[in-house]
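Q: Fold the following.
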Amino acid sequence: MPGTQVSAVDIVIFGGSGDLTARKLLPSLYLAHRDGALPPKFRVICVGRHRWDDSDFRDFLDNQARPFIEKQHYSDEAWSAFTSTVIWRTLDATKPEDYDELKPLLDAGSVRVFFLAMASTLFEHVIRNIDSAGLNTPLTRIVLEKPLGTDLASAKAINTTVASVFTEKQIYRIDHYLGKETVQNLIALRFGNAIFEPLWRAPTVKSVQITVAETVGVGSRGEFYDATGAMRDMIQNHLLQVLCIVAMEPPASLDPDAVRDEKMKVLRSLKPMTLADIARDTVRGVYVPGQVKCDPVKGYHDEKGIPADSTTETFVALRTEVNTWRWANVPFFLRTGKSMQERVSEVVIDFADVPHSMFGGSVLRHNRLVISLQRDDSVRLHLMAKEPGDGMNVRPVSLAFDFKTSFNSRRADAYERLLLDVIRGRQTLFVRDDELEAAWAWAEPIIEGWKKLGERPRPYAAGSWGPAAASALIAREGAHWHEEM
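A: Presented below is the predicted three-dimensional model:
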């Protein structure tokens, strides 16, 4: 992957006291620092509106960020060395004069990373104020955290604003799913193994499933989530990005634009949905009281910040197609939900049935390749094999590759990997402006279609796998969700 060696970096995190900073950004930077992956000279500057002194910020680091570092990776010495490079500055993102305080903190010859871990409604203020304060240099990169808009118009507005100050080579639209080791392994699995290429297409592939299921509900994010919903929060970005990697043609190289050009072709090839398609091929759901892992869970409408008359979905399952020769008539099933039975992120490639069974009354399951992106980080190929004994009875078996047992080295967290790529100037795992707009152009008509249909989300018990209609959706194609096999 292209990139340059960097000797010095200044990382400025807007939203420096936020949940993302505490849970992901600072722990990831700590691990990179501990393992010697950061440049020799670096500084992290967290900024926000809190009027904190050094003691207040130290409390934030110790009480809010440190608990998200796994015990086996933590040491007092390493934490102290890392936090000595992290400072706090009070700054109102909307006030241009506040940016003058950043000038003396930034080294003129260092790579500058501005990470916008904040609401996208503030992006324009930050971008223009960085520019007016003279903080943009040829070595500057700007990282935009999702959600990147709420529809196509707002996504275009964000792209227009950031492009007025920064070149596309400086812009890093982050989707942390692309930083997951197993998502990247999809590229290696597909294009590094000749045995898969003849099979990775219609009619050998019968269907493709992409599932991201969470056991947690909306928690403290109720107000934000109710204005967003599962379609905007997960499918428009995470699941579509994974679909692109599954479905794209081989890029000429791992050059950022070579990979992203192929992803764009997939997004442009997604079958547009008519209102009739939306009514037939999508299922919306909302969780109601139930149990997750034996713990009682209240329903979505009982969560803090959720209006009683909310029609926001917490679950979506849908069927789509990629209109190319490789994937002609192959259904792609996307599914995501909150308060579900298991925490799972996986891709399932369902291969076609054998044309003729010679095993009498044996019940055959067709072969499937299961790539687990979250939970056990594994790849499993499900096959049929003969049972021991005199008869010729067959049953399912699997060949498994597990990251944890196959590699001894620590796997970088998604944000850790992506932050290092930003520092080194590697854009392959980041979303380009046209990708963002193409994803919204496909997703927005579905959201608008739901409004026209006027149907409320179907209830599903917390701790289940979603509404029964989601199973019926995939069963129409003679398929089943992976956990139902």
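
Q: going forward, measure contacts and count neighbours with C-alpha atoms only.
A: Fine.

Q: Centroid-nearest residue for the protein?
A: Nearest to the geometric centre of the chain sits residue 177, at 3.0 Å (CA atoms, centre = their mean).

Q: relative to its centroid, which residue of this protein is most remote?
A: Each residue of the chain has a distance to the centre, and by CA atoms, centre = their mean the biggest one is for residue 390: 49.1 Å.

Q: To compare with the earlier structure, here is another sequence to fold:
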Amino acid sequence: MVSRVIPVDPFDLVIFGGTGDLSRRKILPGLYRRFRDGQMPEGARIIGAARSDLDDEGFRDFVEEAVRSFVSKRKCDPETLAAFRKTLFFVQVDALGDDGWAELKDRSKPDRVQAFYFSVGPRLFGPIAERLHTKGIAGPQARIVVEKPFGHDIETARALNATLAEHFDESQIYRIDHYLGKETVQNLMALRFGNMLFEPLWNAQYVDHIQITVAETVGVEGRGDYYDKSGAMRDMVQNHLMQLLCLTAMEPPSKFDSDAVRDEKLKIIRALDPIAPEDLVRGQYAGDDETASYLADAETDSSDTESFVAMKLHIANWRWNGTPFYLRTGKRLKARMSEIVVRFKEPPHSIFEADTGQSANELSIRLQPNEGMDLKVTIKEPGPGGMRLIDVPLDMTFADALGEELADSPDAYERLIMDVIRGNQTLFMRGDEVEAAWAWTDPIIEDWERRRDKPTVYEPFSTGPEEALMLLHKDGRRWREIRE
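A: Below is the predicted model:
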């Protein structure tokens, strides 16, 4: 299979927070891999911008250490690293002051594509955007990339969007959600809209329910100060799970175009029904002799912040009327797993005996780990003895099907950064989409705060609170098991 790569013109990528943790772990190693695979044209430059006391050579040493730490040894050959170092530059910049901006302007080339990656805290988004504009650094082909969180609620999201809009057009703003860069998430669109097999069945007439799970084994250690002000609802549901829900439930766009796709996603968010309190479960992980509790990880004596959320919701449109969607996400759970499960209805009439083991078809789309898909179908059990039915999976694990091509494919950050350079906003959130998500999320948070609802404590490395299991059990359904 031959990979078709869209070439790009020379560009400048300026990383604000270029010596930070995200830059070191994800952005810079990803850019090295794109350079190694020939996707960075001659003349492209990567400029680190931070308060760190570094010069160009110091930043190059920092980047080389990051690459050697987070890229496989077989890809870290000396010749490629030496060539990559030549693309790297550094400017010491004070985001809230005036120091360094003149030098950054001197180094800028406004006649080419400029991507400014805001790998910094949200409080710096506005000041950096303002200085890029007022100091004449951003040219006509400038794009800015902002990391979540996109606000803390609807009001702060609107304020942030307004601030960015003062200096950049919406077509220049790329709100990055790394989940949308995952190979399997994009394959969800290919599965739905590139195959006649599934789309006619992708509706309330044939689908019993849909589950979306994002489970993590890690706790909040190291992020306690941020997380305790956020919680799972703001940190995961409002963005990551909302995006997975939209891609799963949206109508076919007229074409694979950024605004066409995002228009359909926005319709889903606006069609979400309010959630009743009995359809929402919040949890907070406990500790044991070997594992710290949430309170210990967050370094607080008491907290009502949730590290786990499960919910049942409905979409008020013709395609999904009456079909429940079950979402759950949490930390310190049994396994690391992200998965979308489409459970189809049982056949309207069975010609087989009731005890033959026949059950409904189920499509599972695994985002991590072991990316792939499997479809559970019913067949006759081999051998004599009558018509005995069993369920078997038709498994397409991408690593098995695609081999080295998958292993060498870009990760989420790499893919999304190159989309920024190409000017492709399809996998990035639009401002009205972010605000609509907060408009749905805020009343849920306000309701449990008004009721002084406390999260249920659950055991570490479990499946979460028992109440989350009952969310499906009371409907005669079961969660798919959390497993590696």
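
Q: List the TM-score for the superposed pair.
A: Once superposed, the chains reach a TM-score of 0.94 (TM-score structural alignment, normalised by the length of structure 2), with 474 aligned residues with a CA RMSD of 1.8 Å.

Q: If you drop the residues flanking it in sequence, what lies closest to the residue nearest to the centre of structure 1?
A: Using CA to CA, 6 or more residues apart in numbering and skipping the chain neighbours, the partner closest in space to residue 177 of structure 1 is residue 238 (6.0 Å).

Q: Same check on residue 187 of structure 1?
A: Per CA to CA, 6+ apart, closest to residue 187 of structure 1 is residue 245, 6.8 Å.

Q: and the counterpart of that neighbour in structure 2, how far is that from residue 187 of structure 2?
A: Superposed on structure 2 with TM-score structural alignment, residue 245 of structure 1 falls opposite residue 247. Going from residue 247 of structure 2 to residue 187 of structure 2 by CA to CA, to the nearest Å gives 10 Å.

Q: quick one: which of the two has more around it?
A: The neighbour count for residue 247 of structure 2 versus residue 187, taken as other CA atoms under 10 Å, is higher for residue 247 (22 against 16).

Q: Who are the contact partners of that one?
A: Counting by CA atoms under 8 Å, 6 or more residues apart in numbering, residue 247 of structure 2 touches 188, 189, 265.

Q: buried residues in the helix or strand encompassing it?
A: Assigned by DSSP states H and E, residue 247 of structure 2 belongs to helix 242-249. Across helix 242-249 of structure 2, burial judged by 16 or more other CA atoms under 10 Å covers 242, 243, 244, 245, 246, 247, 248, 249.

Q: Specify the local secondary structure of the closest residue to the first one other than its chain neighbours.
A: Spelled out, that is residue 242 of structure 2. Spatial nearest neighbour of residue 242 of structure 2, excluding adjacent residues (CA to CA, 6+ apart): residue 437 at 7.4 Å. For residue 437 of structure 2, the assignment made with DSSP: H, G, I helix; E, B strand; the rest coil gives helix.

Q: Show me what residue 437 of structure 2 aligns to in structure 1.
A: For residue 437 of structure 2, the residue aligned by TM-score structural alignment is residue 439.

Q: what about the strands in the stretch 151-300 of structure 1?
A: Assigned by DSSP state E, counting those that start in this stretch, the strands in the stretch 151-300 of structure 1 fall at 171-173, 205-213, 282-288, 290-292, 295-297.

Q: thinking again about what came up before, measure the residue nearest to residue 187 of structure 1 to residue 343 of structure 1 for me?
A: From residue 245 of structure 1 across to residue 343 of structure 1, the span is 22 Å (CA to CA).

Q: One more: residue 286 of structure 1?
A: 17 Å.

Q: again with residue 285 of structure 1
A: Between residue 285 of structure 1 and residue 343 of structure 1 the distance is 17 Å, computed by CA to CA.

Q: Comparing the two, which shows the higher neighbour count?
A: Neighbours around residue 285 of structure 1 and residue 343, counted as other CA under 10 Å, are more numerous at residue 285. The numbers are 27 against 16.

Q: Tell me where the stretch 51-200 of structure 1 has helices.
A: 54-60, 76-83, 123-132, 152-163, 181-191 (DSSP state H, counting those that start in this stretch).

Q: with structure 2 superposed, average distance for the third one?
A: To tie it back to what came earlier, the one meant is helix 123-132 of structure 1. Between helix 123-132 of structure 1 and the aligned residues of structure 2, the post-superposition mean distance stands at 0.8 Å (mean CA distance after the TM-score superposition for structure 1).

Q: same thing with the first one?
A: When structure 2 is overlaid, helix 54-60 of structure 1 sits 4.2 Å from its aligned residues on average, using mean CA distance after the TM-score superposition for structure 1.

Q: and the equivalent of residue 68 of structure 2 over in structure 1, how many residues sit next to it?
A: The equivalent of residue 68 of structure 2 in structure 1 is residue 66 (alignment by TM-score structural alignment). Residue 66 of structure 1 is flanked by 18 other residues according to other CA under 10 Å.

Q: Roughly how far does the residue nearest to residue 66 of structure 1 when sequence neighbours are not counted sit from residue 69 of structure 1?
A: If the residues on either side of it in the chain are set aside, residue 66 of structure 1 comes closest to residue 27, at 6.9 Å by CA to CA, 6+ apart. Between residue 27 of structure 1 and residue 69 of structure 1 the computed distance is 6 Å (CA to CA).
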